[in-house]
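**Q** Curious how this folds, go ahead:
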Amino acid sequence: MSDDRLRGLVQRIQRLQAERADISKDISDVFSEAKAVGYDTRIIRQLLKRLAMRSEDRHEADEMLERYEADVGITGSSTPHVDMAPRHREPFVAPAGATSEEQLRAIISKMLELRAERVEMNAGMALELKRARSAGFDPRKIVEACMWIEKCDKHGRPQMLAAEELFQIYREIGEGPRPEPRVEGDSKLVEMFAGPAPAEKKAPTLKQRKVSDALAYAQISRKNRGLT
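**A** You can find the predicted model right below:
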């Protein structure tokens, strides 16, 4: 990575940080204005938080809050909330000669089942990565290694290694010229981008140096005499 590119990235980050600071100050000013005219800023913050929620999530949170308040004796009477656990749905399989509605119901049933499994798997993977971090490993590298192994299982390790070598060629070309570039891989790609190998430069001979000096002196002499 070139210094210019790094400098550009840092400058962009600095500009965004400055904009974020300005926006934070503007938000603070609006809260101050609301407080000055008699509004409760704590309630406004709660309102903003609720507005950011989806309507179904907001409704579910309201129901849960009412139940918890009842449990601790703030309002109403305590009611068991066993139904707050994830609802168990019986899987629906479309029968032979199913109608369009039954086919759609079966698809939705399967999708819900798969989505529930995905939630559990994501939670399990997050827990494993948390344990990895606690043990001193880099979770991102673990994810990258898993993705690499999955691709090897899908495409074969030799093909993945060949693809990695080809990617290295593109990366070296994208980073620009380097001293003594070493390009390996697909011969056609090398031919297209690398070009012919540069000829080895040899030191000029004594005769060549004398001729070069004579030409230089002649050019200086012509300029001194006003000749082009």
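**Q** Please count neighbours and contacts with C-alpha atoms only from this point.
**A** OK.
**Q** element containing the residue nearest the centre of the chain?
**A** The residue lying closest to the centre of the chain (CA atoms, centre = their mean) is residue 140, at 11.5 Å. Using DSSP states H and E, residue 140 maps to helix 139-155.
**Q** To compare against the first, here's the next sequence to fold:
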Amino acid sequence: MAKKLNSGNFSTEQLNQLVARIERLEEEKKALADDIKEVYAEAKAHGFDIKILRQVIRLRKLDKADLAEQETLLQVYMEALGMDTDHSAAAE
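**A** Just a heads-up that it's a prediction; the model follows:
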């Protein structure tokens, strides 16, 4: 029979199971983080800018409305600071 803990309605067995699951998930998370790090290293080896690639990944997570709002605010802030936001002029 599972022993009840004094401060709750669950057993030590349940607690052990929960802790074991969390530990397994933490290991999986670390393995995934290592895999992601390897992919970024591969991208860098192929000449991609990692800082920009991370920004692209972050932006792709946003929905269209949030992305549009961020782009608009960035443009407003840059213009307020006197920064050139007309990229077409740089191409000429």
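**Q** What does the superposition give as a TM-score?
**A** Scored against TM-score structural alignment, normalised by the length of structure 2, the superposed chains reach a TM-score of 0.79; 76 aligned residues with a CA RMSD of 0.9 Å.
**Q** do you know how far the residue nearest to the centre of structure 1 is from residue 147 of structure 1?
**A** As judged by CA to CA, to the nearest Å, residue 140 of structure 1 and residue 147 of structure 1 stand 11 Å apart.
**Q** just residue 6 of structure 1 next, same as before
**A** In terms of CA to CA, residue 6 of structure 1 sits 28 Å off from residue 147 of structure 1.
**Q** Ok, residue 170 of structure 1 next?
**A** Going from residue 170 of structure 1 to residue 147 of structure 1 by CA to CA gives 21 Å.
**Q** which bit of structure 2 covers the helix or strand just after the helix holding residue 140 of structure 1?
**A** Note on helix 139-155 of structure 1: by DSSP H and E, the next helix or strand toward the C-terminus is helix 157-174. Here helix 157-174 of structure 1 fails to align to any part of structure 2, judged by TM-score structural alignment.
**Q** Trace residue 65 of structure 2 over to structure 1, please.
**A** Per TM-score structural alignment, residue 65 of structure 2 is aligned with residue 56.
**Q** Let me fix that, I meant to ask about residue 26 of structure 2.
**A** Using TM-score structural alignment, the equivalent of residue 26 of structure 2 in structure 1 is residue 17.
**Q** so what secondary structure elements neighbour the helix or strand where that match lies?
**A** Assessed by DSSP H and E, residue 17 of structure 1 sits inside helix 3-36. Using 3 or more CA pairs under 8 Å, 6 or more residues apart in numbering; DSSP states H and E, the elements in contact with helix 3-36 of structure 1 are helix 41-51.
**Q** Relative to structure 2, what is the average displacement of the helix it packs on?
**A** Averaged over the aligned pairs, helix 41-51 of structure 1 sits 0.5 Å from structure 2 after superposition, using mean CA distance after the TM-score superposition for structure 1.
**Q** any idea of the angle that helix forms with helix 3-36?
**A** 120 degrees (axes from the mean of the first three to the mean of the last three CA atoms, to 10 degrees).
**Q** Please compute how far helix 41-51 of structure 1 lies from its chain's middle.
**A** 31 Å (CA atoms, centre = their mean, to the nearest Å).
**Q** May I see the buried residues of the helix or strand that that helix is followed by?
**A** Per DSSP H and E, the first helix or strand lying C-terminal to helix 41-51 of structure 1 is helix 55-71. By 16 or more other CA atoms under 10 Å, the buried positions in helix 55-71 of structure 1 come out as 66, 67, 68, 71.
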